[in-house]
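Engineer: Sequence first, predicted coordinates after that:
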Amino acid sequence: MSATDPWHRAAADLVSRSHRVPPDGVPAAVSAAVRDLGVSMTTYVVDVEQDLLRPLPEPGRPLPDPLPIDTSLPGRAYTEVRVRVGQDGRLWVPIVDGTERLGLLEVRLPAGADPDDPALHDGCRTLAGLVGHLVTSKSAYGDSLNRARRSGPMAVSAELLWQLLPPLTFATDTAAVSAILEPCYEVGGDAFDYALDGGRLTLAVLDGVGHGLPATLTTSVALAALRAARRAGGGLAEQVAAVDAALFSQWRDGRFVTAVLAEVEVDTGRVRYVNAGHPAPVLLRRGRAVRALTGGRRPPLGLNLPGGEPGEARLEPDDRLLLYTDGVTEARDAAGEMFGLPRLADLAERLIGADLPGPETLRRLSRAVAAYRGTASRDDASMVLVEWSGAAAARTEP
């Protein structure tokens, strides 16, 4: 894209406008930047539960209806992270920040424009990338963008926890991490964390005992303690000790977190992990769930009890690790039957076989768990998928 290209000028104009635009002014800034191109754009953001794509309001324009993800062409553009062209010539362009899916741009073209023009698609993807950065950065300065993504009020426990979590998707050239938490408006004790530094990917999945705000407070302290230890240069042993000490020193009522903490060397595939009373991660290889990582067992964190040595495993290229909390496999249907690990493994195999992006694999897994339990008890049910695969990582970006 050259400096004289009209899409380049539109991108530069949007960057210029972005410095002082308020959160609720993002849609109007996008429209103003592309006005000279003769196109019209509407910005949609995905809701927290990842069921609908919700339009952002823009002064002077009627607000369209939300779009269903599972039963619409725009939804396919979102799930596949690729530009889709409708029969009416409209373009649906995924909005991502890095590799985290945030929504869509609806692009209406002027008469005579070719909706299949590669240069047009490139220009739209560039604008959508800028919009993704804008939505993420501007969300910290007001509530309108967060409000647009919600279908109802969020519990205090969930409001606190969501502020502590990293983005739901992260990818490099060789690996991708995807996560999902449910129920998103009431989630209590579940949390996850990750960080990549110097070729080492560190992971954590935690589940605080209990429900609601007490569980969230426990998990929040655990999350802060492991980050403090990690950022001070500590490895698995130091992170485990920090969480155990922080919880035990703060509460003496027996509260604890179960957790899996892991380190993955992304250059070699070597995995070291600690399992503190948590469900064992599942290793998927060549599209099959081949085994659970059952090593590294120790008591839950916060009870001030000694533990054993970390477990070890070795990933092969294109392997995947699925980490989950007990709310997934212990979800029960109306008859009281549990979802179970075999059902989870079978569904994961089928979804991975469909070559879906990692975030979409988890979204569909989560929808399956929610559909299974229906209106039954809604314990937290969270998952993290690690893909040691350049091809899988590439599928997370447009």
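Structural biologist: Yes, it's here.

Engineer: all contacts plus neighbour counts: C-alpha atoms, from now on.
Structural biologist: Fine.

Engineer: can I assume Leu308 is in contact with Pro299?
Structural biologist: Quick fix: residue 308 reads Gly, not Leu. No: taking contacts as CA atoms under 8 Å, Gly308 lies outside contact range of Pro299: 9.1 Å.

Engineer: which one of those two has more residues nearby?
Structural biologist: Pro299 (19 against 12; other CA atoms under 10 Å).

Engineer: Count the neighbours of Tyr141 for me.
Structural biologist: Other residues close to Tyr141 by other CA under 10 Å number 11.

Engineer: my bad, should have said Thr329
Structural biologist: Neighbours of Thr329 (other CA under 10 Å): 18.

Engineer: pretty sure it is touching Leu323, no?
Structural biologist: No: applying CA under 8 Å, one finds Thr329 not in contact with Leu323, separated by 11.4 Å.

Engineer: in the stretch 51-200 of the chain, which spans are helices?
Structural biologist: Assigned by DSSP state H, counting those that start in this stretch, the stretch 51-200 of the chain shows helices spanning 73-80, 118-138, 144-148, 156-164.

Engineer: ok, structure two:
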Amino acid sequence: MRFLPEEEQQRLFAACFARSRLTPEQLWMRYFALGGSLSLLELDAYLNGLTALPRVDRDMLAHAVNERLDELAGPPRAPYSHSLRDGKPLHGPLKALVDLLEGAHRAPPERLPAVVAEAGRALDLRIGIYLADYDQRTLVPLRADVAGELDIETSVAGDVFRHAGTTVTRDGPEPTLWTVLLDGVERLGVLEIVPFDGADPDDPVLREQCRWLATLLGHLVTVTTQYGDGLDVRRRRRPRASPAELLWQSLPPMTAATESVIVGGSVQPAYDLCGTVFDYALSERRAQLAMFDTGPRTGPSNYAVVNALAAYRAARRDGASLEDQYAAIGKELAGLGSAPEVRGVVAELDLRTGVLRWLDAGHPAPLIVHRGEPLPDAGTTTARFTAGGRPPRAEEVRLRPGDSVALYSPGLIGTTDRTGEPFGRTRITELLTSDALPPEIARLLTQAVLSHSDGELRHDAGVLVARWVPR
């Protein structure tokens, strides 16, 4: 809120007083009735511009005149000292955020680049948006008229994406700020930001403003993707098979985090996914994790695995125990008749104690890196999701702060190269013991599997990584 300058208020007040047809004595009486304490002499001096008055007295006089003008029905009212309010901001961070919100309201997804450009002008910035493609190999410009994708492994922008950071480049015509685009903690892409006015991209104030903009923009990208195809189409490098379309719609965000746990997931082949999904649910007290897989890539696989996922979510959201979740999945699958067999693992991590419990059904047990070293391979059980009988006894491990857990599909470790060598658990362990965060570990693992198989996956490769980081 800004205050009207006293001289301007006095000038406008005098003009309104003249239209009110009041005498100074009548005005003083009205002012006195409102609680005013000035004398008639002081009032007369103010009317003639000979003295200044405190703001509270000026506003009481304005109110007295306005009451009279209301009686006359029509003449402009006298201004109060605080009547000059900030409407829509004309420049700066607030205008940028307002432009972004107003521009995105009821706008189709493909209009988002223009909305962002308008918001950038309020900060004297040119802003370009790059989103990660579904393979997470390249960063794709959101504007169709911008040529060239950026490789995630080799470009500066890719380095910003991989490390969820910010950097400045000065090797081009103009200094450029690159910053990661996040929806919460999920990496969506990067922003390319070039100041119009020669401002230094290393300016901490400018960086903070760009962080605000990127945070809001990340939310808008996710929201607008849900009600239109404009942004989704830009992220696709080729057509997606219908089974993969169904499974992608069933997956949660690739990244999530709370103060106690960080989760990251990835699946391949992105455009031909057929029978592997993962899921998680985070709360104050626990992290619930799951992965389901049907093995051979057959037509009905996607329906069977989605049914298992739906049964798991329904039981979990009803507050069912780990054992009851397991049983609910078996009951759901038993009703599918001759559908492909679904293997899986369901787990829960107590975020207060670090106790991890899990049940698996014909699926590899979680790979756990404890104090920097992998625990012995618990192997694959012969248990299956069944409609009747008791679930097997849950396995249990107590984690230490910083320990990591990976749920992975059999296709991930079983994928072979040209010589027949399987990908194996060792490569998963190496990444789990690295300093990379779970989202980047998951991305690197599925990229490594693709490279190991020369891009030809016979089975889906999926991984879900969680790291316990208690406060």
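Structural biologist: Arrived safely. Model, not experiment: these values are computed from the prediction.

Engineer: before we move on, back to that, same list (the helices of the stretch 51-200 of the first structure) but as CSV, adding distance to Pro57 of the first structure.
Structural biologist: Shown next, in CSV, are those (distance: least, CA to CA, whole Å):
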stretch, distance to Pro57 of the first structure
helix 73-80, 18
helix 118-138, 14
helix 144-148, 9
helix 156-164, 23
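
Engineer: closest to Glu106 of the first structure out of those?
Structural biologist: Closest to Glu106 of the first structure of these, according to CA to CA: helix 73-80, at 8.4 Å.

Engineer: quick one: what's aligned to Thr126 of the first structure in the second structure?
Structural biologist: Under the alignment (TM-score structural alignment), Thr126 of the first structure pairs with Trp212 in the second structure.

Engineer: who's in contact with that match?
Structural biologist: With contacts taken as CA atoms under 8 Å, 6 or more residues apart in numbering, Trp212 of the second structure has no neighbouring residues.

Engineer: swap in Val26 of the first structure?
Structural biologist: Applying CA under 8 Å, 6+ apart to Val26 of the first structure gives the contacts 18, 131, 134-135.

Engineer: ChimeraX command to pick out the buried ones of the residues you listed?
Structural biologist: Only the buried entries of the contacts of Val26 of the first structure go into this ChimeraX selection, using 16 or more other CA atoms under 10 Å:
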select :18,131,134,135
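
Engineer: Give me the aligned partner of Tyr66 of the second structure over in the first structure.
Structural biologist: Small correction: residue 66 of the second structure is Asn, not Tyr. Checking TM-score structural alignment: Asn66 of the second structure goes with nothing.

Engineer: pretty sure Asn66 of the second structure is in a strand, no?
Structural biologist: No: remark: Asn66 of the second structure does not belong to a strand; assigned using DSSP: H, G, I helix; E, B strand; the rest coil, it is helix.

Engineer: how deep is it tucked in, by neighbour count?
Structural biologist: By the criterion of other CA under 10 Å, Asn66 of the second structure has 21 neighbours.

Engineer: counterpart of Gly462 of the second structure in the first structure?
Structural biologist: Under TM-score structural alignment, Gly462 of the second structure pairs with Ser382 in the first structure.

Engineer: Oops, could you answer that again for Ala308 of the second structure instead?
Structural biologist: Using TM-score structural alignment, Ala308 of the second structure sits opposite Ala222 in the first structure.

Engineer: so how many other residues sit close to that match?
Structural biologist: Neighbour number of Ala222 of the first structure under other CA under 10 Å is 29.

Engineer: So it belongs to a strand, correct?
Structural biologist: No: using three-state DSSP, the assignment for Ala222 of the first structure is helix, not a strand.

Engineer: which residues sit in contact with it?
Structural biologist: Taking CA under 8 Å, 6+ apart, one finds 243-244, 246-247, 257 in contact with Ala222 of the first structure.

Engineer: 10 Å instead?
Structural biologist: 191, 206-208, 216, 228, 239-240, 242-247, 256-257, 259, 301-302 (CA atoms under 10 Å, 6 or more residues apart in numbering).

Engineer: can you tell me which of those residues are in helices?
Structural biologist: Among those, the ones falling in helices (DSSP state H) are 216, 228, 239-240, 242-247.

Engineer: how about the strands in the stretch 1-150 of the first structure?
Structural biologist: 40-46, 52-55, 67-68, 84-85, 91-97, 100-108 (DSSP state E, counting those that start in this stretch).

Engineer: would you list these in JSON lines and tack on distance to Asn146 of the first structure and mean neighbour count?
Structural biologist: JSON lines is the format used below for those (distance: least, CA to CA, whole Å; neighbours: other CA atoms under 10 Å):
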{"stretch": "strand 40-46", "distance to Asn146 of the first structure": "10", "mean neighbour count": "23"}
{"stretch": "strand 52-55", "distance to Asn146 of the first structure": "11", "mean neighbour count": "24"}
{"stretch": "strand 67-68", "distance to Asn146 of the first structure": "18", "mean neighbour count": "18"}
{"stretch": "strand 84-85", "distance to Asn146 of the first structure": "26", "mean neighbour count": "21"}
{"stretch": "strand 91-97", "distance to Asn146 of the first structure": "15", "mean neighbour count": "28"}
{"stretch": "strand 100-108", "distance to Asn146 of the first structure": "11", "mean neighbour count": "24"}
